[in-house]
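A.B. asks: Dropping the sequence and predicted coords here.
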Amino acid sequence: MSQQPTISIESDVVRIFDTTLRDGEQSPGATLHTHEKIEIAKQLARLNVDVIEAGFPAASPGDLEAVAAIARTVGTPDGPIIAGLARANRDDISKAWEAVRHAAKPRIHTFIATSDIHLQYKLRMTREEVVATTREMVAFAKQFCDDVEFSPEDAGRSDPRFLYEVLAAAVEAGATTLNIPDTVGYTVPEEFGALIAGIIENTPGLKPKVERGEVIISVHTHNDLGLAVANALAGVKAGARQVECTINGIGERAGNCSLEEVVMALYVRRDYFNLRTNIVTQEIYRTSDMVSRYTGIVVQPNKAIVGANAFAHEAGIHQDGMLKHKRTYEIMDAATVGVPESRLVLGKHSGRHAFRVRLEQLGFHLNKEQLNEAFRRFKELADKKKYVTDADIMALVGDQLYQPKETWQLVRVQVLAGNSNIPTATVTLRDEEGREQTATAIGTGPVDACYRAIREIVRVPNNLLEYSVQSVTEGIDAVGDVTVRIRGGEGSERVNPQTGSRSSVYIGRGVDTDIIVASAKAYVQALNKLLAAQSDAQAEVVIKAEETTA
């Protein structure tokens, strides 16, 4: 990344605006329900992000209630700013305010597209109409909330001179944050850095406000060309003081700027940027694991900062260097981002107190009921393995905690398989009212037979799109982590209000030393998400019908 023109900015703090719960949730299959969003928001508060974009309140009644719940629960005076996204119209902005007003520090984030291609084909508006709408809607949002953020959507492909005009209108109307999105991941770092520098320098009246801290320049980058983090850093170097990002870089298409990567780049290269964030870096790994398990999106092993191989060294020359001095091949300590350093920690003779203490050291805050269940599962695992590692514990407890609403719960699985047997599975599930149902099926293999038996009980149309399994640790007794993706039938789609696109892909994950059991858990979790989405869709239809009648 070449050095960009640097604007003299007084503050040395880069605000971290986390949009995992809004833009990140738009990843196919990453649907989150209110209780899951609240738990993630609580962890983001522990991570000490400056802003949580909690959702898009106008998208649905469920989204509005989820944002409101986060505002009430996490939006405390000493907590983060809680933002709600809104298109530049009165209905969206009113609903955003209805949701975020419960927070001690609320923010309305409104946007309108500015690229010619969006104006012609999506908005069907003239440039003059966009400027007028920007001025009117920012002023409207300002009536509710002092903290108003404005984004010119697709800024990366917009005419810079038109951007200056739109942004000047937003500032005149009261916007306190100007966010510059590279919505489709089109720009390259040198180009994006120059765009940010040009905005600060050329937008009428903006530069003095930026230097006094009255207006913050923000960047929102996408990873379609693999340049999201590089572009965000170029923007920061050019004067931006807020970065919009997601945990693990999840998001639509190729994803968003990765929070952990941009934060640690600023941390490790403080000598180059002379900037810092307020992030508690030791919470990064735990936050990454929580988001991965709630969304079902597995972190790739070679993912920077939080991937399984991020601090692993296999090549002999690397191992030799590491033994002589860690900094030969590591630019940061694993403990800095919360990766547990100890490996063999507990066994079958370990007691409840030792287990509880280790959970707290790993960042898990369990109530009495959760601790009892986790300890029971730990003892079961310890009977199967000689040693239980930190990775095992995190997978075990994560599998217990990060579950959707359980319409169906797996009770037991029994399989018969082998090269001389017809693969047969008997599965028992328990419904919400505690009634158990059992089904037996044959298949092409034990997992296929198991899934056919589950489908016989659940009876909801779906297709298995992907099945994958990986071990949590090494060894023949390793815990298996299974991920499945299913596509639901009609009535289970989520509609993205920005694009109008529909998604009916649901992800499930299961953990167990028995791969068949882990596979069954993963499939049941995916089905529970599908059923919850169908229930939410039906509830929204009822609400809309009642509104129409009224």
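C.D. replies: Structure's in. What do you need?

A.B. asks: switch to C-alpha atoms for all contacts and neighbour counts from now on
C.D. replies: Fine.

A.B. asks: what number of residues lie near residue 167?
C.D. replies: When neighbours are defined as other CA atoms under 10 Å, residue 167 has 25 of them.

A.B. asks: Ignore what I typed, I meant residue 272.
C.D. replies: The burial count assigned to residue 272 is 11, neighbours taken as other CA under 10 Å.

A.B. asks: repeat for residue 165
C.D. replies: Residues contacting residue 165 under the criterion other CA under 10 Å number 17.

A.B. asks: Would you map the strands across the stretch 201-350 of the chain?
C.D. replies: Remark: strands assigned in the stretch 201-350 of the chain by DSSP state E, counting those that start in this stretch are 216-221, 242-245, 344-346.

A.B. asks: for the longest one, packing partners?
C.D. replies: Meaning strand 216-221. In terms of contact count using 3 or more CA pairs under 8 Å, 6 or more residues apart in numbering; DSSP states H and E, strand 216-221 is assigned the packing partners strand 177-182, helix 228-237, strand 242-245.

A.B. asks: what ranges do the helices span in the stretch 101-250 of the chain?
C.D. replies: In the stretch 101-250 of the chain, the segments counted as helices under DSSP state H, counting those that start in this stretch are 116-118, 127-144, 160-173, 189-202, 206-211, 228-237.

A.B. asks: TSV for those helices, including distance to residue 275?
C.D. replies: Converted to TSV, those look like this (distance: least, CA to CA, whole Å):
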stretch	distance to residue 275
helix 116-118	35
helix 127-144	30
helix 160-173	25
helix 189-202	16
helix 206-211	15
helix 228-237	9
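
A.B. asks: Deepest-packed of the ones you listed, please.
C.D. replies: By mean neighbour count, with neighbours taken as mean count of other CA atoms under 10 Å, helix 228-237 ranks first of these at a mean of 27.

A.B. asks: So residue 454: helix, strand or coil?
C.D. replies: Per DSSP: H, G, I helix; E, B strand; the rest coil, the secondary structure class of residue 454 is helix.

A.B. asks: dump the residue contacts of it.
C.D. replies: With contact set as CA atoms under 8 Å, 6 or more residues apart in numbering, residue 454 has these partners: 427, 429, 439, 524.

A.B. asks: Looking at these, point me to the pair that's furthest apart.
C.D. replies: 439 and 524 (14.2 Å; CA to CA).

A.B. asks: buried ones in the host helix or strand of residue 548?
C.D. replies: With the criterion set as DSSP states H and E, the secondary-structure element containing residue 548 is helix 515-549. Counting neighbours by 16 or more other CA atoms under 10 Å, one finds that the buried residues in helix 515-549 are 515-534, 536-537.

A.B. asks: got another, please set it beside the one above:
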Amino acid sequence: MSSTKGFNHRKYQATAGVNIPDRQWPGKTIDKAPTWCSVDLRDGNQALVEPMSVEQKLRMWDLLVKLGFKEIEVGFPSASQPDFDFVRALIEGDRIPEDVTIQILVQAREELIARSYEAMAGAKKAIVHVYNSTSPVQRERVFGLDKEGIKAIGVQGARWVKEYAKKYPETEWRFQYSPESFSSTEVEYATEVCDAVIAEWKDSGNPIIINLPATVECAGPNVFADQVEWFCRNTQYRKDITVSLHTHNDRGCAVAAAELGVMAGADRIEGTLLGNGERTGNMDIVTMAMNLYSQGIDPKLDLSGMDEIIAVSEYCTKIPLHPRHPYAGDLVFTAFSGSHQDAIRKCMSKQREDEHWQVAYLPIDPADLGRSYEAVIRINSQSGKGGVTWVLENDYGLNLPRWMQIDASRKVQAAAEALSGEISPQQIWNLFEEHYLSPAKACAVQDFSLSQNNAENDGQDVLNMHFNFAGEKIQLTGQGNGAISALVNAWQAHCGDAVEILDYSEHALNSGTASQAIAYVMLSVNNTRYVGVASHRDVVSASLQAVINAAVQSPSASVLQRKAS
């Protein structure tokens, strides 16, 4: 396909990498959760077509606190009256728990910094997050300043932050600085600016956070990790600061960049629930935290109520969650493929509570997130016996033998193909009843007796049975080693058929004295196979009925009606 004038890759150039041949991060592993800072109420909110109302912000705030966030960015109060009012509402309404620190964002301008401190007056603990842009394109095309001029903006902002904090001594202040567009800035220069800011703060006694943002994700996560490692190895003040990351998702790698960044030395991660944010979104804290969880690492967040997280997020942002969203989407624990369904069913049947999770295609247990196993298997025309078996076993208590699985799945698959869509568990059960259980109504066993006469019958059981067939009452009498054998012999004698039991299985449907039994029979009548199923409170009755249900499907069953008439 020929390229068009408007789609021309030559307009772009590769992002420069970092010269760090002895990089250490590829050999590192993450063994503990970073400090999390939610920016849903600031970065996530400013990215919305319709910003959150106060009621929605409070609902999101309550959720974030419930999940266990200890640092929450609550707004940009110097740039927005609603943000200012919301911060005041949290403080004056005493809605901030003792162990939670609020954070605000502000540009490196004195009047905005003064206004921000007004908004946070009375807070017990707070982080003032100041920033200025440092990338070449920002320096040259937005601000028209050289490197020294841009560094001076950051340093002056740091001074104002320190000076205004002294006016509010009742608050435990922490200072945070971001070289905006760190990912697009020469790493040597970004480190130089950060060190200059740290130098302004290091003797203030206020803990310092240096936040390294991928404001625009412009390279692979490995390049970002190199940038983070270079900073951590070359800043003069690594032991004196917390290194934080704020990645965006322009290339779809925000989570990967954050994880590699932690391997490269970062301590703290900023992001949003489910990845809401500017352009393609922020780092998805739910995904990264669950990635850690799936590796046996405590994420330090309680994400067990995933449905509540989704509901609140969708309500506050008005952004629906994609059904394939990692961990949280409606379909992520769902298998349509027949081979996947079969593997899941087999693994689940062998999974013990006292061992690590080992289920094919399910990296975590859906129950950990408040999800039900009822939704794990979904059935359509592409599904195999495993999916049908799972639904009948988990929803209706049927432990189908393998040959029964094959027969039942064929019938379900045919129905799915006819519908050209998904088959619900109720529809599967209806098909099972229609093809296997309902035929018993037309040929129901009315009564039977089973006796043993050692003298006359060589120790064999004698069966006398009456059942309905085509409106007629049919009597069968036979003997054998057990009720089923006696019935087969009686059928052969009555109809002249060659009958053989190929397979048989039965089990209780539920526990207790009132439990129902269900029996499955595969019968060969004149070398043709037939399947019969029946349930009854008595296992012998269920077994006899299952044999009759299979046998009456044979063409020779018409002999019964002729003899009856």
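C.D. replies: Noted; the coordinates are in hand. A quick note: this is a predicted structure, and the numbers were derived from the prediction, not measured.

A.B. asks: What's the TM-score once they're superposed?
C.D. replies: These two chains, once laid on top of each other, score a TM-score of 0.57 by TM-score structural alignment, normalised by the length of structure 1; 337 aligned residues with a CA RMSD of 2.8 Å.

A.B. asks: Pull the contacting residues for the aligned partner of residue 105 of structure 2 in structure 1.
C.D. replies: Residue 105 of structure 2 is assigned residue 85 in structure 1 as its aligned equivalent, the criterion being TM-score structural alignment. With contacts defined as CA under 8 Å, 6+ apart, the neighbours of residue 85 of structure 1 are 53, 55-57, 96, 108-111.

A.B. asks: Could you pull up the contacting residues of the counterpart of residue 70 of structure 2 in structure 1?
C.D. replies: Structural alignment (TM-score structural alignment) places residue 70 of structure 2 against residue 50 in structure 1. Each residue near residue 50 of structure 1 by CA under 8 Å, 6+ apart is listed here: 15-18, 80-81, 278.

A.B. asks: can you give me the strands for the stretch 401-550 of structure 2?
C.D. replies: Listed in chain order (using DSSP E, counting those that start in this stretch), the strands of the stretch 401-550 of structure 2 are 445-452, 461-469, 472-480, 499-508, 517-525, 528-536.

A.B. asks: out of those strands, nearest to residue 314 of structure 2?
C.D. replies: For residue 314 of structure 2, the closest of the strands of the stretch 401-550 of structure 2 is strand 499-508, at 44.1 Å, according to CA to CA.

A.B. asks: residues in structure 1 aligned with the closest one?
C.D. replies: When strand 499-508 of structure 2 is compared against structure 1 (TM-score structural alignment), none of its residues find a partner.

A.B. asks: so residue 297 of structure 1 touches residue 505, yeah?
C.D. replies: No - applying CA atoms under 8 Å as the test, residue 297 of structure 1 and residue 505 come out as separate, 11.7 Å apart.

A.B. asks: Who has more neighbours out of those two?
C.D. replies: Between residue 297 of structure 1 and residue 505, residue 505 has the larger neighbour count (other CA under 10 Å), namely 25 against 22.

A.B. asks: Next one: the more buried one from residue 463 of structure 1, what distance?
C.D. replies: Separation of residue 505 of structure 1 from residue 463 of structure 1 (CA to CA, to the nearest Å) stands at 9 Å.

A.B. asks: same thing with residue 111 of structure 1?
C.D. replies: Remark: distance between residue 111 of structure 1 and residue 463 of structure 1 (CA to CA) = 37 Å.

A.B. asks: out of the strands of the stretch 401-550 of structure 2, nearest to residue 159 of structure 2?
C.D. replies: Taking CA to CA as the criterion, residue 159 of structure 2 comes closest to strand 499-508 out of the strands of the stretch 401-550 of structure 2, the separation being 76.7 Å.

A.B. asks: Now that closest one: buried residues?
C.D. replies: Along strand 499-508 of structure 2, the positions that meet the burial threshold by neighbour count (16+ other CA under 10 Å) are 499-501, 504, 506-508.

A.B. asks: What is it packed up against?
C.D. replies: Packing contacts for strand 499-508 of structure 2, counted by 3+ CA pairs under 8 Å, 6+ apart, involve helix 483-495, strand 517-525.

A.B. asks: Same list (these) but as a markdown table, adding mean neighbour count.
C.D. replies: Supplementary listing: these in a markdown table, determined by neighbours: other CA atoms under 10 Å:
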| stretch | mean neighbour count |
| --- | --- |
| helix 483-495 | 20 |
| strand 517-525 | 24 |
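
A.B. asks: And these: which comes nearest residue 389 of structure 2?
C.D. replies: The closest of these to residue 389 of structure 2 is strand 517-525. By CA to CA, the value is 14.0 Å.

A.B. asks: quick one: what's aligned to residue 139 of structure 1 in structure 2?
C.D. replies: Structural alignment places residue 139 of structure 1 opposite residue 159 in structure 2 (criterion: TM-score structural alignment).

A.B. asks: do you know how far its match is from residue 559 of structure 2?
C.D. replies: When CA to CA is applied, the distance between residue 159 of structure 2 and residue 559 of structure 2 equals 103 Å.

A.B. asks: do residue 263 of structure 2 as well
C.D. replies: Residue 263 of structure 2 sits 78 Å away from residue 559 of structure 2, going by CA to CA.

A.B. asks: picking that back up, looks like the match of residue 139 of structure 1 contacts residue 200 (just checking).
C.D. replies: Yes - with contact defined as CA under 8 Å, residue 159 of structure 2 and residue 200 form a contacting pair (6.5 Å).

A.B. asks: Mutual contacts of those two, please.
C.D. replies: Jointly contacting residue 159 of structure 2 and residue 200 under the rule CA under 8 Å, 6+ apart is no residue at all.

A.B. asks: For the match of residue 105 of structure 2, give its distance to residue 148 of structure 1.
C.D. replies: Relative to residue 148 of structure 1, residue 85 of structure 1 is positioned 10 Å away (criterion: CA to CA).
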